[in-house]
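Asker: the following block contains a protein sequence and its predicted model.
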Amino acid sequence: MIFTVTFNPSLDYIVGLDSFREGEVNRSEWEHTYPGGKGINVSMVLKNLDIRNIALGFMGGFTGKEIQRRVKEFGCYTDFVKIKAGNSRINVKIKAQKESEINGQGPAISKKELAELFKKMESIVAGDILVLAGSIPAALPEDTYENIMKHLENRGVKIVVDATGELLLRVVKYRPFLIKPNNHELGEMFGKTLKGHDEIVFYAKRLQEMGAQNVLISMAGDGAILVDENGEIHKMKPPKGMVKNSVGAGDSMVAGFIAGYLKNKDLQEAFTMGVATGSASAFSETLATKAEVMTLLEQLK
């Protein structure tokens, strides 16, 4: 089974405007509302690819109920911890001449509620995959990811971590199966501005030396690089298409990698599927569908 964790899920309220005028009343041209959060995105794309999974995390108040309702309506299994204090956050995304975002803080999470999440993880066993995605909200200890990985250590669980900066550096010692920084995040972790594939590969290998098994680096329009656990370096340009929405593309790449890996346990196949799936979401107004992924997969092959 695959489990995803979203500590701070959201309702994403997306508003389209011809133009945004600061300090004035603006009227939307169109509006959409989606459940948001990196782990939830991974779960939804996996569902689109016919991969059964369970979404874990926290939900609070009327917004939390709506997030859970929408994720279930989409066809995903959920097992969220219901929190008592506050509401799950609403993120506002404005699409006009430029894209702007206002992200909510999210509710407080108690020690008891965090312990309840750990209890739910007792059902994770050898052969399962756990995806830890996104930042840790201020309401939780900074070492929450580390504590989860300690909790599951030596159980034969493959852990995927999609996080950035110090948070990612702190968990690589627990040998995650896959980590997925982009090229800018990779450079920031080492205080460098990376120029060219050779430097990207060099610092990806540094993360392997620190414990990571497979390092997948997304590079937007320049494609992606995978430095795998066998020492092989895989590079791929993205398929052709028009970028419509970058939100969720990285999460989709993670979902695609997992789906590709589950097929034959082949890392090259996983990499190709990851690039196709991330690109399919980038070329769509919503998260990638299976048909969109398969079309791009044929182009890449």
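Answerer: In hand now; what should we look at?
Asker: C-alpha from now on. contacts and neighbour counts both.
Answerer: OK.
Asker: ranges for the strands of this protein?
Answerer: Along the chain, the segments classed as strands by DSSP state E run 2-6, 10-16, 30-36, 53-60, 77-78, 81-83, 89-95, 99-102, 129-133, 158-162, 178-179, 214-218, 224-227, 233-236.
Asker: for residue 205, find the nearest of the ones you listed.
Answerer: Using C-alpha to C-alpha as the criterion, the shortest distance between residue 205 and those is 7.1 Å, found for strand 224-227.
Asker: from the contact counts, what lies against the closest one?
Answerer: Taking 3 or more C-alpha pairs under 8 Å, 6 or more residues apart in numbering; DSSP states H and E as contact, the helices and strands that strand 224-227 lies on are helix 197-209, strand 214-218, strand 233-236.
Asker: putting a second one here so we can go through both:
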Amino acid sequence: MICTVTFNPSLDYIVDVENFRMGLTNRTSAERILPGGKGINVSLVLMNLGIRNTALGFTAGFTGDEIIRRLQEMGVDSDFISVKNGISRINVKLRSIDGTEINGAGPEISPDKVEELMQKLDQLDRGDVLFLAGSIPSSMPDNMYEKIMERLKEKEVMTVVDAAGDLLVKVLKYHPFLVKPNNHELGEIFGVELKTREDVVPYGKKLQEMGAKNVLVSMAGEGAVLIAADGRIYSKPAPRGKLVNSVGAGDSMAAGFMAGWLEKQDYRHAFYMGLAAGSASAFSENLATGKEIQAVYRQVTG
């Protein structure tokens, strides 16, 4: 069983506005509406790679219903918990204005609904995969990731954590199978600036010493670095391609890595699949298809 958790999913309203002017009526030149959230992005990329998984989390109101409907339309299984107070958020993304975004707050999630999610996660067992990605809503305990991993620690579930700051650091004691900070997030943890792939290696190793099994560091155009559980370091520059949309590239990298690992249990292959998936999504208007990922994989390994 493979599950992703998105505590605060969204409908992303992505618009292009030419010659945007403050204080005046502006009209879009292009627009799209997509289900959003880091865990949902992972679910979509896994599905595009032919890997069945279930998206978990919380939804509310008509926007929550639309998130579920769109995921079903896209072929993703979901088992979201419906909450009553509020609506699932709408995030407005103004692509033509330096990536400006207006993100909604999302619904209030009560303790009984949190426990309902925990009971769903109790069904996971040895060899299953759980992706925990993104921030935690203000209505939930800020140690939610810790609570989940504490509850699952005896089950040998392969956990993937894509988070920043203390949210990441505090779960390392539970030995997640994979953590995927970017170089800026890794640098912030240790109070340093990390610009090159060589820079990130000693700090990735520090995360390993703190408990992570595998540390995959995404670095946008610089590529990526994997500090693997077998002691090896894998490093590769980004493949050639035109950056179209960086949203979801990091989530795609985490999904690609785990898809590669589940396929061959080989770190080199998993690393290349992660780099290919992240790059392919960055080169695409939407999250990468399986065909697009395989095309970039051939470039990465060629």
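Answerer: Received, thanks. Bear in mind that the values here come from a model prediction, so they are computed numbers and not experimental data.
Asker: re earlier: just say which of the helices and strands packed on strand 224-227 of structure 1 is most tucked in.
Answerer: Neighbour counts averaged per stretch over those are highest for strand 214-218, at a mean of 25; criterion: mean count of other C-alpha atoms under 10 Å.
Asker: average gap between that strand and structure 2?
Answerer: In the superposition with structure 2, the aligned residues lie an average of 0.3 Å away from strand 214-218 of structure 1, counting by mean C-alpha distance after the TM-score superposition for structure 1.
Asker: now swap in stretch 267-276 of structure 1 and tell me
Answerer: Taking mean C-alpha distance after the TM-score superposition for structure 1, the mean distance separating stretch 267-276 of structure 1 from the aligned residues in structure 2 is 0.5 Å.
Asker: who's in contact with that stretch?
Answerer: Taking contacts as C-alpha atoms under 8 Å, 6 or more residues apart in numbering, the residues outside stretch 267-276 of structure 1 that touch it are 223-224, 226, 228, 234, 236, 238-239, 252-261, 293-294, 296-297, 300.
Asker: now stretch 217-229 of structure 1
Answerer: 180-183, 186, 201, 204-205, 213-216, 233-238, 250, 267, 271, 275.
Asker: please apply the same query to stretch 167-176 of structure 2.
Answerer: Applying C-alpha under 8 Å, 6+ apart, the external contacts of stretch 167-176 of structure 2 come out as 143, 145-146, 149-150, 153, 158-162, 179, 207, 210-214.
Asker: quick one on the thing from earlier: got the helices and strands packed on strand 224-227 of structure 1 as CSV, with distance to residue 53 of structure 1 columns?
Answerer: Formatted as CSV, the entries for these read as follows, by distance: least, C-alpha to C-alpha, whole Å:
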stretch, distance to residue 53 of structure 1
helix 197-209, 27
strand 214-218, 22
strand 233-236, 27
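Asker: and of the ones you listed, who's closest to residue 51 of structure 1?
Answerer: For residue 51 of structure 1, the closest of these is strand 214-218, at 20.8 Å, according to C-alpha to C-alpha.
Asker: which bit of structure 2 covers the closest one?
Answerer: Applying TM-score structural alignment, one finds that strand 214-218 of structure 1 aligns to the residue range 214-218 of structure 2.
Asker: hang on, the earlier thing: of all the strands of structure 1, which one comes closest to residue 282 of structure 1?
Answerer: Across the strands of structure 1, the minimum distance to residue 282 of structure 1, taken as C-alpha to C-alpha, is reached by strand 214-218, at 12.5 Å.
Asker: how far off centre is that closest one?
Answerer: Computed by C-alpha atoms, centre = their mean, to the nearest Å, the separation of strand 214-218 of structure 1 from the middle of its chain amounts to 13 Å.
Asker: tilt between it and strand 158-162?
Answerer: Compare the direction of strand 214-218 of structure 1 with that of strand 158-162 by axes from the mean of the first three to the mean of the last three C-alpha atoms, to 10 degrees and you get 30 degrees.
Asker: how about the contacts made by the nearest residue to residue 106 of structure 1 once chain neighbours are set aside?
Answerer: Closest residue in space to residue 106 of structure 1, ignoring its immediate chain neighbours: residue 89 at 4.6 Å, by C-alpha to C-alpha, 6 or more residues apart in numbering. The contact partners of residue 89 of structure 1, by C-alpha under 8 Å, 6+ apart, come to 8, 9, 10, 11, 63, 103, 104, 105, 106, 107.
Asker: farthest pair within the residues you listed?
Answerer: Of all pairs drawn from the contacts of residue 89 of structure 1, the greatest distance, 14.1 Å, lies between 63 and 103 (C-alpha to C-alpha).
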